[in-house]
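Asks: Provided below for reference: sequence and predicted model.
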Amino acid sequence: MATLNRTLPPLAALVAFEAVARHLSVTKAAGELCLTQAAVSRKTRALEDDLGVRLFQRLHRGLRLTPEGERLQAAVSASLGRIAETADQLRQRGRSAQVTVATSVAFATYWLMPRIPNFRAAHPDIELRITAFDPYVDPVREGVDAAIRYGGGDWPGLETTRLFADEIFPVCSPAYLRAHPGLTSLDALAEHTLLHLDVSYQDWVDWGEWFRAQGRAAPGHRSGLLFNTYTLLIQAAVAGQGVALGWRHLVQDFLEAGQLVRPIAPTMQPRGAYHLVHPAGTALAPETQTFVDWVLDEAAPEPDGA
């Protein structure tokens, strides 16, 4: 039996023939293959010479496949298609599955990132690509696989799963509290250096709204420091520069580590909640479903006594 190397025409000629046969145009085939028309013509004529048959009828206004050309096109198209499909499957297996996740800078920094080592240990074959934006991005428009965002949960084009609500309360560093022992009431709080987030996000709670939730008028002047990211604001609080509004799921690690404390007890339950979202109407890839299931487990409340 003859070897394939001796009986098969050159692969480049077969690829050129398949493109010309599909388009019935040397010009279109050359554009698709990024070759000159002359190069494509040479390859197809060389293939005809090798086989000893005409594959095309060259008409005044185009090309037409001969019966031999139609027979070869059926075989070549099917074979090259199977080769391309198999090669693509092997490439996919050869690279790590990737999941692109979007969320806010603060949530990525203070809730998600501390938990990522656990995910990587459990799923070393999945590569996470985390993109952080303020304000939130549209997962459909940006092409992300899943996102974690705060709000009411009614977002067109997205399937949502509620993770948890949050709680908002004043926080400061232990050093700041030691230096200001009179910080024991709402009235006293209003006179202290308040750290503000200088943004206009629809769902963000500022000091004015927080004081109104306590039945108090907002401080008459906006004293304190302004920041354009929550991460900077919290770092300022840790550094003893004033009092910040702490969102419990974002500052819990600081409280447990003793870097922040709650100087007074009043708190606020905001209207929104954190949600895990992904584009509606499309099945999740296995690696994305794995990430979604992991987030839901991480967000689940701990059982009593844990």
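Replies: That came through, no problem. Numbers count the residues shown, from 1 in each chain.
Asks: contacts and neighbour counts: CA atoms only from here.
Replies: Noted.
Asks: quick one: contacts of the strand or helix carrying residue 249?
Replies: Secondary structure assigned from DSSP states H and E places residue 249 in helix 248-256. Contacts to helix 248-256, defined as CA atoms under 8 Å, 6 or more residues apart in numbering, come from residues 106-107, 110-111, 166-169, 260-261.
Asks: pull the distance from that helix to the chain's centre.
Replies: Here the centre of helix 248-256 is set off from its chain's centre by 25 Å, with CA atoms, centre = their mean, to the nearest Å.
Asks: which parts of the protein are strands?
Replies: 56-59, 62-65, 97-103, 126-132, 146-151, 158-165, 168-171, 195-197, 225-227, 244-247, 273-279 (DSSP state E).
Asks: let me know which of those strands is tucked in deepest.
Replies: With neighbours taken as mean count of other CA atoms under 10 Å, those reach their highest mean count in strand 244-247, at a mean of 25.
Asks: could the strands of the chain go into JSON lines alongside distance to residue 290?
Replies: Formatted as JSON lines, these follow (distance: least, CA to CA, whole Å):
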{"stretch": "strand 56-59", "distance to residue 290": "52"}
{"stretch": "strand 62-65", "distance to residue 290": "50"}
{"stretch": "strand 97-103", "distance to residue 290": "10"}
{"stretch": "strand 126-132", "distance to residue 290": "9"}
{"stretch": "strand 146-151", "distance to residue 290": "11"}
{"stretch": "strand 158-165", "distance to residue 290": "15"}
{"stretch": "strand 168-171", "distance to residue 290": "31"}
{"stretch": "strand 195-197", "distance to residue 290": "34"}
{"stretch": "strand 225-227", "distance to residue 290": "36"}
{"stretch": "strand 244-247", "distance to residue 290": "27"}
{"stretch": "strand 273-279", "distance to residue 290": "13"}
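Asks: put this next to the first one:
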Amino acid sequence: MRRLPPFPGLVAFDAVLRHASVTRAASELGLTQSAVSHRLRGLEEHFGVPLLERLNPGLRPTPAGERLARDVAPLLETLAGLRERVSGERDARPFRIGVSGALLAWWLSPRLPDLIAAFPDRTIEVTTWESRLWDGKPGMMPDEADLALLWIPRAMQETGRREVPFPAETVFPVAAPALRRAGLGEDWRRLPLLAKGQAADAGGGEWSWATWLGDEGRRTPAMRFCDIGGALHAAQDGSGVVLARSLLVADALRRRRLTRLVRRAEMRPCSKIQVARWSDQADDVAPAMAAWLVAAAERTLAR
């Protein structure tokens, strides 16, 4: 008779490893910390070796734990989709993609028909939020999404199996072509400055006008926006110059609705990155859809 490992222990091990925390794993599983620890001990007793090394703070897998993790991850993914495969029915619930309003309007929306065609068996539901709410929260997922497109600091990237990065982006100033045609863009530094939040002030790195313009960039912006999408719309309508990220404005540059005001060599690398992150409960379409979106972004930036 097969001596199988305790399934509750495998689930607890997977959750603890993903969160690097017994506390967060307990919260996800709806258990007490002691219950999670008890399941982990049972799993270690089954295999006869330590699986996790306790640190201060956090924890990490031992070599045996790393070997187990490589097998447990695909096993749980397979079991998660077992009901649909056995019944032959797909989940009637829509697959929910969470995205910032700016990314939806300036990049994702024109690609939705192709995304739908690539996944014809799924009903896709798009929900929006302000992505900055998720800065600095590795591994966290908004409840209303199965797949979240998050704009996060590079330092907060996850290296786990439920997140993939988009291509690296650059930041540069853009304005409406009409300003340049009218002669106003010859020295773009004199154009009205449009700002997104407080990042455009001194200390905002590549998003700070002071970084680009020195003392001249410390003047009060002509307009300030809480969302980069609004700032880009204002720039497109001729209100001034705004600092933009490459993925958001790629279509507008190609269609000549905006124009880049510096040489390629002057563009600055972005300290943030777009990632596609999916929830523990998302079915096996999530990584495939994330890969499709990343590939679409790569094509956009390669043009």
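Replies: Thanks, I have it. Note that the structure is a prediction, hence the values are computed from the model and not measured.
Asks: hang on, the earlier thing: enumerate the positions of the helix holding residue 249 of structure 1 that are buried.
Replies: 248-252, 254-255 (16 or more other CA atoms under 10 Å).
Asks: just send the residues you listed back as a markdown table, with distance to residue 277 of structure 1 too.
Replies: Formatted as a markdown table, these follow (distance: CA to CA, whole Å):
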| residue | distance to residue 277 of structure 1 |
| --- | --- |
| 248 | 21 |
| 249 | 18 |
| 250 | 19 |
| 251 | 23 |
| 252 | 23 |
| 254 | 27 |
| 255 | 28 |
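Asks: now, which of those residues sits nearest residue 230 of structure 1?
Replies: The closest of those to residue 230 of structure 1 turns out to be residue 250 (CA to CA; 9.7 Å).
Asks: the closest one corresponds to which position in structure 2?
Replies: Alignment note (TM-score structural alignment): residue 250 of structure 1 maps to residue 248 of structure 2.
Asks: cool, residue 64 of structure 1 as well?
Replies: Using TM-score structural alignment, residue 64 of structure 1 pairs with nothing in structure 2.
Asks: same question for residue 298 of structure 1.
Replies: Aligned by TM-score structural alignment, residue 298 of structure 1 pairs with residue 296 of structure 2.
Asks: could you give the number of residues near its match?
Replies: Using other CA atoms under 10 Å, residue 296 of structure 2 has 18 other residues around it.
Asks: against residue 183 of structure 2, how distant is it?
Replies: 36 Å (CA to CA, to the nearest Å).
Asks: go on, residue 132 of structure 2?
Replies: 36 Å.
Asks: more neighbours: the two, which one.
Replies: residue 132 (13 against 10).
Asks: which residue packs closest to the more buried one, ignoring adjacent ones?
Replies: In this structure, residue 132 of structure 2 finds its nearest non-sequential neighbour in residue 151, 6.9 Å apart by CA to CA, 6 or more residues apart in numbering.
Asks: how near is that neighbour to residue 228 of structure 2?
Replies: 12 Å.
Asks: also residue 243 of structure 2?
Replies: From residue 243 of structure 2 to residue 228 of structure 2 the distance is 9 Å (CA to CA).
Asks: same check on residue 29 of structure 2?
Replies: In terms of CA to CA, residue 29 of structure 2 sits 37 Å off from residue 228 of structure 2.
Asks: can you give me the helices for the stretch 151-300 of structure 1?
Replies: 174-179, 186-189, 207-213, 230-238, 248-256, 286-299 (DSSP state H, counting those that start in this stretch).
Asks: ok, which of those helices comes nearest residue 20 of structure 1?
Replies: helix 286-299 (38.2 Å).
Asks: contacts for that closest one?
Replies: 97-99, 119, 126, 145-146, 163-164, 276.
Asks: rerun at 7 Å
Replies: Identification of contacts with helix 286-299 of structure 1 by CA atoms under 7 Å, 6 or more residues apart in numbering yields 97, 99, 126, 145, 163-164.
Asks: got a markdown table for the residues you listed, with distance to residue 38 of structure 1 too?
Replies: Below are the contacts of helix 286-299 of structure 1 laid out as a markdown table (distance: CA to CA, whole Å):
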| residue | distance to residue 38 of structure 1 |
| --- | --- |
| 97 | 41 |
| 99 | 44 |
| 126 | 46 |
| 145 | 44 |
| 163 | 61 |
| 164 | 65 |
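Asks: what is the nearest of these to residue 6 of structure 1?
Replies: residue 97 (39.5 Å).
Asks: does that closest one really touch residue 128, like I thought?
Replies: No: look at residue 97 of structure 1 against residue 128 with CA atoms under 7 Å: they stay out of range, at 8.6 Å.
Asks: return the residue of structure 2 aligned against residue 176 of structure 1.
Replies: Checking TM-score structural alignment: residue 176 of structure 1 goes with residue 179.
Asks: counterpart of residue 116 of structure 1 over in structure 2?
Replies: Checking TM-score structural alignment: residue 116 of structure 1 goes with residue 112.
Asks: identify the residue nearest whatever residue of structure 2 lines up with residue 165 of structure 1 in space, chain neighbours excluded?
Replies: Correspondence of residue 165 of structure 1 to structure 2, assessed by TM-score structural alignment: residue 168. Distances taken as CA to CA, 6+ apart place residue 273 nearest to residue 168 of structure 2, at 6.3 Å, with adjacent residues excluded.
Asks: ok, that neighbour - contacts?
Replies: Contact analysis of residue 273 of structure 2 by CA under 7 Å, 6+ apart lists 151-154, 166, 168.
Asks: again, only this time at 6 Å
Replies: Contact analysis of residue 273 of structure 2 by CA atoms under 6 Å, 6 or more residues apart in numbering lists 151-152, 154.
Asks: of those residues, which are reproduced in structure 1?
Replies: When you map those onto structure 1 and apply both residues aligned by TM-score structural alignment, their matches' CA atoms under 6 Å, the shared contacts are residue 151.
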